[in-house]
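when you get a sec, could you give me coordinates for this:
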Amino acid sequence: MMKDFKWRWQDTLIVILGLATLAYALINYSKLPQELPAQFGITGKVNRYWDKNIAIFVFGILGIVLPLIMQFTRSIDPKRDNYKKFENAYAMSRLAIGMLFNLMLVLSIAYGLGKDINVGKIAIGAVGIMFIALGNYMPQVKDNYLFGVRTAWTLANPEVWRKTHRLSGIMWMIGGLLIFAGAFLSGALSKLLIITALVLAIIVPILYSWMISRPLKS
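Here you go, the predicted structure:
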């Protein structure tokens, strides 16, 4: 399994950014309230709090460990050889995921310190940017069981997988732009943009993979 693990510059950056984020949290630990934001709603308001120890541990660990674990989980994928065909896309996607968790921790700490910034809106905007980043690499992802749009139809046919991910890349980038725009608007328009983005990025690719698989079955 270890032969499938190849340390890349993205892994180095994941560790550096993750440790820097944890250091920021620990340096300010004594100044923080006992509870920190753990989740933001689509309006940008905090809708869940965690004990600060749990928040720092979870966000801090996920920012480093989750992207690195994804390097090992590929080894148990029956289609693990396909990862070699999209190494850079996979590495950049893991980096984007790690950076998002790092930012969530930074924003949570900033909120706890009483910084005069709208951390909820920034968090949603960051999710939009991640959608755009992942959408950019989505068409490069080859069929596998652990990463991408994994439906019964995409996994059963490489051509369905290819077409679905080509569309998914477009949908995720459009969705990301809508989420980013929605983050800095308010009221019903903001909610509409974000909900539309989620439909485009999640529901549309699933339905599309089903639709294009039907002629193949017949």
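
CA only for contacts and neighbour counts going forward, please
Fine.

and the helices in this protein?
In the chain, the helices defined using DSSP state H lie at 9-27, 52-73, 87-112, 119-137, 152-156, 158-183, 187-198, 204-217.

helices or strands up against the second one?
Spelled out, it's helix 52-73. Judged by 3 or more Cα pairs under 8 Å, 6 or more residues apart in numbering; DSSP states H and E, the packing partners of helix 52-73 are helix 9-27, strand 35-40, helix 87-112.

is it possible to export the helices of the chain to JSON lines including mean neighbour count?
Shown next, in JSON lines, are those (neighbours: other Cα atoms under 10 Å):
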{"stretch": "helix 9-27", "mean neighbour count": "17"}
{"stretch": "helix 52-73", "mean neighbour count": "19"}
{"stretch": "helix 87-112", "mean neighbour count": "22"}
{"stretch": "helix 119-137", "mean neighbour count": "22"}
{"stretch": "helix 152-156", "mean neighbour count": "18"}
{"stretch": "helix 158-183", "mean neighbour count": "23"}
{"stretch": "helix 187-198", "mean neighbour count": "17"}
{"stretch": "helix 204-217", "mean neighbour count": "15"}
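
which among these is found nearest to residue 41?
In terms of Cα to Cα, the element of the helices of the chain nearest to residue 41 is helix 119-137, at 7.8 Å.

another one to check against the first:
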Amino acid sequence: MSRPHGLIAVLLTFAALGASLVLYERLPAIIPLHWNLHGQVDGYGAKEWAVFALPSLMAALLVLYRLLPWLSPRRFEVDSFRLTCDFLMVLSVALLGYIHALSLWAAASGTADVARPMVAGIFLFFALLGNVLGRVRRNFWIGVRTPWTLASERVWIDTHRFSARLFVAIGIAGFLAILAGAPIVAAVALLLASVLVCVVYSLVHSKRLERRGVI
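As a prediction, this is how the structure comes out:
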């Protein structure tokens, strides 16, 4: 992990933890944890553990990324795209920190509607993910990991180039649609459909290359 990326991720994690500690006494005993597709709270938790759940997950993610080079088997190492991996680590930690900040805001105010900005942030995450997804090389941890992409370097590269363009387009379109007031259900359905399209593409493209004798 590069020092700048690691430092940013650590600072984000400590900022999330610090926000929990600062706001702890002002929060109600039971705080919202989950929102359904209609933007309504449908899950609560005791603040004693709930306010520390996402900062703990952010810290765990840092540890996992640190271990990826050691965990990865030969020919599936992450070292070949280390800087991209580091960027995705910061991006993932930042998304969790953003969700944590919105959750604290909702808990502290008691009235804030955070479902829409939360979904908008997820779409922005996918747009940024797509911007670098084409640089990810074959591995067991990051990317469109299907039996067909893992079995063929050619299928992996082609699938990730396709997925990168799709994620950028869907991410930007979904982000703008949410800001414009589009239904959250429709936006999330579009996002899930795009993920499914990437999986199907890897299968169809693999079979096409097999018929042509390329792989």
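
re the thing from before, out of the helices and strands packed on helix 52-73 of the first structure, nearest to residue 192 of the first structure?
Between residue 192 of the first structure and those, the shortest gap by Cα to Cα is with strand 35-40, which sits at 16.6 Å.

about what we covered before: could you dump the helices of the first structure to JSON lines with distance to residue 35 of the first structure?
JSON lines is the format used below for the helices of the first structure (distance: least, Cα to Cα, whole Å):
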{"stretch": "helix 9-27", "distance to residue 35 of the first structure": "13"}
{"stretch": "helix 52-73", "distance to residue 35 of the first structure": "5"}
{"stretch": "helix 87-112", "distance to residue 35 of the first structure": "8"}
{"stretch": "helix 119-137", "distance to residue 35 of the first structure": "15"}
{"stretch": "helix 152-156", "distance to residue 35 of the first structure": "42"}
{"stretch": "helix 158-183", "distance to residue 35 of the first structure": "24"}
{"stretch": "helix 187-198", "distance to residue 35 of the first structure": "27"}
{"stretch": "helix 204-217", "distance to residue 35 of the first structure": "38"}
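
relative to residue 33 of the first structure, which of the ones you listed is closest?
Closest approach to residue 33 of the first structure among these (Cα to Cα): helix 87-112, 6.1 Å.

the closest one corresponds to what range in the second structure?
Mapping helix 87-112 of the first structure onto the second structure (TM-score structural alignment) gives residues 82-107.

which residue is nearest the middle of the second structure?
For the second structure, the residue sitting closest to the mean C-alpha position, by Cα atoms, centre = their mean, is residue 92 at 5.2 Å.

for residue 79 of the first structure, which of the helices of the first structure is the nearest?
Ranking the helices of the first structure by their distance to residue 79 of the first structure (criterion: Cα to Cα) puts helix 152-156 first, at 10.1 Å.

could you find the counterpart of residue 34 of the first structure in the second structure?
Here residue 34 of the first structure is matched to residue 29 in the second structure, going by TM-score structural alignment.

residue 180 of the second structure versus its match, what's the distance?
34 Å (Cα to Cα, to the nearest Å).

of the two, who's got more company?
residue 29 (13 against 9; other Cα atoms under 10 Å).

might you report the residue contacts of that one?
Neighbour list for residue 29 of the second structure: 46, 47, 48 [criterion: Cα atoms under 8 Å, 6 or more residues apart in numbering].

need the residues you listed in CSV (columns: distance to residue 115 of the second structure).
Shown next, in CSV, are those (distance: Cα to Cα, whole Å):
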residue, distance to residue 115 of the second structure
46, 20
47, 19
48, 23
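
now, among these, which is nearest to residue 129 of the second structure?
Nearest to residue 129 of the second structure among those, with distances taken as Cα to Cα, is residue 47, at 31.6 Å.

how about the contacts made by the closest one?
With contact taken as Cα under 8 Å, 6+ apart, residue 47 of the second structure is in contact with 24, 27, 28, 29, 30, 31.

same check for the residues you listed, but in the first structure.
Here is what carries over to the first structure from those, by both residues aligned by TM-score structural alignment, their matches' Cα atoms under 8 Å: 27, 28, 29, 30, 31.

ok, the aligned partner of residue 205 of the second structure in the first structure to residue 164 of the first structure distance?
Residue 205 of the second structure maps onto residue 212 in the first structure, with residues paired by TM-score structural alignment. Residue 212 of the first structure sits 9 Å away from residue 164 of the first structure, going by Cα to Cα.

which residues do the two both contact?
By Cα under 8 Å, 6+ apart, no residue touches both residue 212 of the first structure and residue 164.

dump the residue contacts of the nearest residue to residue 198 of the second structure once chain neighbours are set aside.
Excluding the flanking residues, the one nearest residue 198 of the second structure by Cα to Cα, 6 or more residues apart in numbering is residue 163, at 5.8 Å. By Cα under 8 Å, 6+ apart, the residues touching residue 163 of the second structure are 130, 133, 134, 198.

which one in the first structure is aligned with residue 163 of the second structure?
Correspondence of residue 163 of the second structure to the first structure, assessed by TM-score structural alignment: residue 168.

circling back: of the contacts of residue 47 of the second structure, closest to residue 139 of the second structure?
Distance to residue 139 of the second structure, by Cα to Cα, is smallest for residue 31 among the contacts of residue 47 of the second structure, at 38.1 Å.

circling back to that earlier point, which stretch among the helices of the first structure comes nearest residue 80 of the first structure?
Closest to residue 80 of the first structure of the helices of the first structure is helix 52-73 (Cα to Cα; 9.2 Å).
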